[in-house]
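Visitor: Pasting a predicted model and its sequence here:
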Amino acid sequence: MRHSNTSPILRAEAKVALTGPVQIMDKLCEHFIEHGKVDRLGRSARVEFEYGSASVEADDDSLYLRAEGPDATGLAYVKWSLAEHILDFVKGETPRIAWDGDGATGSSLPYFREMSVVSASNVTPRMRRVRLKGGDLARFAIGGIHVRLLLPPKPGVTPSWPVMGEDGRPVWPKGEDRPVMRIYTIRDIDVERGEIEIDFVLHEGDDTPGSTWAQQACPGDIVGVLGPGGGELPQADWYLFAGDETALPAISRILAELPADCRATVLLEVADASEEQPLRSAAALDIRWLHRNGAAAGTTSLIEDAIRSIAMPSNETRRFIWAGCEQKSCRCLKRLLRKEWKVPTSQHQVVAYWRAGHTADQVEH
């Protein structure tokens, strides 16, 4: 997401008293270097994210924070990220983080929308598409393709929604009304109609709230949506996309937005030929479907083997590799790209979308 210099800037500040503020700043900079541009000078640091910026200064007993964003969502993301990681890095104490400035405590989250089901139908035997309708979706069309779905804790129950906390993080309702949260990809968005489509992999026999909800979804059902997130890919002349069915919605969305003047090789692992689906793009595509043919998901080396067979373009070509798959496969791909092929981190992104043998307690697709 890119913003012009003429965009109005929203700001908030906080002073956080804690032990070892310089050490906490060190950890913040080390973490954020993979998520933005970090400029460090002594006890001061500035981080430029896709959605806003953060300034941090340390003295002997406090951190001074400034969050800036081009809109309410960007500002909220910066505040949330700073608070979340400071509280994670601090051990043995719980410092108070109270923001002054834009973004009021107790208000609705600017990145939240309540939406209702329009329709639900299967795209393939194991992939179900749910269309949702809501208002003011323009912000969901930029800055990332992932959202957090807030699902009813049980059928027929409308959840209570989170609000803005004083530290910038969402304050979640407690008790039976608390929604269940899972991360998904916006497969398609129509801002004018106020509709988004989300694809769900249908898991058999697993305790997967997202999959179960999608199978039972009926027109009029209410769901909450937080987003967007995930950032955007850098511009390139050649792309390599690889993933299993959990990454298929993300790859499909990315391909649909590629320009006509680039090329993309696409490696997709699915159960069998019945799970193949049409993929549209203005770019020149080389699509290769990889079938497990009875093997369990997460047990094959199909993706890694297929990537090894690809002829990488020369360094003179702007190139980027994106992959989403099971955790162990993710580790193998990172080792291949970083250790064996020496691909710079600026030219690839490999994401673990799920973990074999575990229910999707955080992420489902």
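Guide: Happy to help now that I have it.
Visitor: C-alpha from now on. contacts and neighbour counts both.
Guide: Noted.
Visitor: Okay, strands next: where are they in the stretch 151-300 of the chain?
Guide: Under the criterion DSSP state E, counting those that start in this stretch, the stretch 151-300 of the chain contains strands at 163-164, 170-171, 180-190, 195-201, 222-230, 238-243, 263-270, 284-291.
Visitor: From the rest of the structure, what touches the fifth one?
Guide: Contact partners of strand 222-230, identified using C-alpha atoms under 8 Å, 6 or more residues apart in numbering, comprise 111-117, 139-152, 158, 161.
Visitor: Which ChimeraX command selects the buried ones in these?
Guide: To isolate the buried subset of these in ChimeraX, counting by 16 or more other C-alpha atoms under 10 Å, use the following:
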select :111,112,113,114,115,116,117,140,141,142,143,144,145,146,147,148,149,150,151,152,158,161
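Visitor: Comparison target below:
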Amino acid sequence: MPRFSCDTAIPHDRPSAAAGRLVAAAEPYGLSFVREGGTLAASGAFGRLALTVGADGLHLRAEAEDRGLLERLRASVGEQLVGLLGEDVAIVWTGDVETGPLFADFREIRVTAVLDLTPRLRRVTFQGCDLGRFATPDNLHVRLYLPPDGATVPSWPRPGPDGRPLWPEPDRRPAVRYYTLRRIDAEAGELDIDFVLHADGGHPAGASDGAPGAGFARRARPGDLCGMSGPCGLGIRPASWHLLAGDETALPAIARILEELPADARGIALIEVEDAADEVPLRTPAGIAVRWLHRRDAGADEGPLVEAVRALALPSDPSTLFAWVACEFDDLGRLRDHLRGRGIDRDRMLTVAYWRRTPPAAPSDRRTSA
């Protein structure tokens, strides 16, 4: 049974309609509700959320194994409720709602070393305390809170009374981005995160929201502070055959997955990078083939990753494989449609868009990864 729980009741004059909107809004995030008697419930690695429709409102109960997960679940529910019902909605939680000055899963980490792995990939090593919750193969990613350039004393988000985070003023507000934990040694309090660098100093051509992580990595010096919370993001599932496919933004995750696969694993890893200078040594099981795909040598019609996956000979029985794919938003949509067309069910694949390309400014512009 979950160790922590909290409840809230939301008055509403059309509770059934409000519940339907909440359930529909959760679907794009992979959160599917199922009926359990008179309750709609959704469960996952985050915990459990139960939704009950009353005569004059909604009742929600959030449950989780630790306080950090419960805080994040409560914050997510609060954001969804406000987005659907408006800022005036009153959200009052009861139960395990004691909060500290920071979220329970938040850690402040400090740069200790910087190493360039390739011309466009930089490893930053951090030191931190109490990192045990992050040392899991089930969740590969963390949220990084990147202070504004020049902020000598960073300010971090803290839990608000309705569960949503309270943020610092805009000029002190950190940028939040998701990154892969490339390596973590919780006992030593040390972790590595690999950042893709961009030619224009942190705002990649073709990326819709800039890249504050690249800017932070370019400036990083021993002693610099950063925030981290999580972990989050899923890895792979057991299968007889694995497909790993991604561009350089997914390279740290693919590298870590390959290292953690069993020695008898079989399959293929397809990795798109700019050119041979971006290739890095990988430790892989003998049964996993690795193919590097170079954008510089590819035609302009379609990226080499999409072409390679479409041309790939997959096992005849789709139920024996698991596909893990992470890349640009539009490329991901093409690959997801292709894999589904090959008979791979939703529960046999994990697809994640790590960035999104904006329309080119001129016909001669080449796309770049974020």
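Guide: Perfect, I can see it now. Everything numeric in this text was worked out from a predicted model, so none of it was measured.
Visitor: TM-score of the superposed pair?
Guide: Overlay of the two chains. TM-score (TM-score structural alignment, normalised by the length of the first structure): 0.89; 352 aligned residues with a C-alpha RMSD of 2.4 Å.
Visitor: What is the neighbour count of the residue mapped onto Asp167 of the first structure from the second structure?
Guide: In the second structure, Asp167 of the first structure lines up with Asp162, judged by TM-score structural alignment. By other C-alpha atoms under 10 Å, the residues close to Asp162 of the second structure number 18.
Visitor: Point to the residue nearest the middle of the first structure.
Guide: In the first structure, the centroid-proximal residue (C-alpha atoms, centre = their mean) is Gly230; its distance is 3.5 Å.
Visitor: That one -> the second structure?
Guide: Residue correspondence to the second structure (TM-score structural alignment): Gly230 of the first structure is matched to Gly233.
Visitor: In a helix, Thr105 of the first structure, correct?
Guide: No. The assignment for Thr105 of the first structure, made by DSSP: H, G, I helix; E, B strand; the rest coil, is coil rather than a helix.
Visitor: any idea how far it lies from Gln327 of the first structure?
Guide: For Thr105 of the first structure, the distance to Gln327 of the first structure equals 37 Å [C-alpha to C-alpha, to the nearest Å].
Visitor: so what secondary structure elements neighbour the top helix by length along the second structure?
Guide: Longest helix in the second structure, counting residues (DSSP state H): helix 67-85. Packing contacts for helix 67-85 of the second structure, counted by 3 or more C-alpha pairs under 8 Å, 6 or more residues apart in numbering; DSSP states H and E, involve strand 4-11, helix 15-26, strand 47-53, strand 57-64.
Visitor: give me that answer again for 7 Å
Guide: Applying 3 or more C-alpha pairs under 7 Å, 6 or more residues apart in numbering; DSSP states H and E, one finds that helix 67-85 of the second structure contacts strand 57-64.
Visitor: The first structure: matching residues for the strand it packs on?
Guide: Across the first structure, the stretch matching strand 57-64 of the second structure (TM-score structural alignment) is residues 62-69.
Visitor: Name the residues that touch that stretch?
Guide: For stretch 62-69 of the first structure, the external contacting residues (C-alpha atoms under 7 Å, 6 or more residues apart in numbering) are 9-18, 21, 51-58, 75, 78-79.
Visitor: Whichever of those end up buried, select them in PyMOL.
Guide: Of these, the buried ones go into a single PyMOL selection, burial set by 16+ other C-alpha under 10 Å:
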select buried, resi 9+10+11+12+13+14+15+16+17+18+21+51+52+53+54+55+56+57+58+75+78+79
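Visitor: Map Trp292 of the second structure onto the first structure.
Guide: Per TM-score structural alignment, Trp292 of the second structure is aligned with Trp289.
Visitor: so what's that match closest to, chain neighbours aside?
Guide: Of all residues not flanking Trp289 of the first structure in the chain, Leu268 sits nearest, at 4.9 Å (C-alpha to C-alpha, 6 or more residues apart in numbering).
Visitor: Mind giving me the packing neighbours of the longest strand along the second structure?
Guide: Scanning the second structure for the strand with the most residues, using DSSP state E, yields strand 106-118. Packing partners of strand 106-118 of the second structure (3+ C-alpha pairs under 7 Å, 6+ apart): strand 121-127, strand 225-234.
Visitor: what's the angle between the shortest one and strand 106-118?
Guide: Here strand 121-127 of the second structure runs at an angle of 150 degrees relative to strand 106-118 (axes from the mean of the first three to the mean of the last three C-alpha atoms, to 10 degrees).
Visitor: what's the mean deviation for strand 121-127 of the second structure versus the first structure?
Guide: By mean C-alpha distance after the TM-score superposition for the first structure, the fitted strand 121-127 of the second structure averages 0.4 Å away from its aligned residues in the first structure.
Visitor: Likewise for the last one?
Guide: Between strand 225-234 of the second structure and the corresponding residues of the first structure, superposition yields a mean separation of 1.0 Å, by mean C-alpha distance after the TM-score superposition for the first structure.
Visitor: The longest strand of the second structure maps to which residues in the first structure?
Guide: Mapped onto the first structure using TM-score structural alignment, strand 106-118 of the second structure covers residues 112-124.
Visitor: distance from the matching stretch to the second structure after superposition?
Guide: Compared with the second structure after fitting, stretch 112-124 of the first structure deviates on average by 0.5 Å (mean C-alpha distance after the TM-score superposition for the first structure).
Visitor: distance between that stretch and the chain's centre?
Guide: Taking C-alpha atoms, centre = their mean, to the nearest Å, one finds stretch 112-124 of the first structure lying 19 Å from the centre of the chain it belongs to.
Visitor: got the contact list for it?
Guide: So stretch 112-124 of the first structure is contacted by 128-134, 217-227, 274-275 (C-alpha under 7 Å, 6+ apart).
Visitor: Could you dump the helices and strands packed on strand 106-118 of the second structure into TSV with distance to Arg177 of the second structure added?
Guide: Output for these, formatted as TSV (distance: least, C-alpha to C-alpha, whole Å):
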stretch	distance to Arg177 of the second structure
strand 121-127	15
strand 225-234	10
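Visitor: so which of those gets nearest Leu312 of the second structure?
Guide: Closest to Leu312 of the second structure of those, according to C-alpha to C-alpha: strand 225-234, at 24.1 Å.
Visitor: Give me the buried stretch members for the closest one, please.
Guide: Neighbour counts using 16+ other C-alpha under 10 Å place 225-233 of strand 225-234 of the second structure among the buried residues.
Visitor: Please tabulate those residues in CSV, including the columns distance to Arg283 of the second structure.
Guide: As requested, these are arranged in CSV below (distance: C-alpha to C-alpha, whole Å):
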residue, distance to Arg283 of the second structure
Leu225, 31
Cys226, 29
Gly227, 29
Met228, 27
Ser229, 28
Gly230, 26
Pro231, 24
Cys232, 24
Gly233, 22
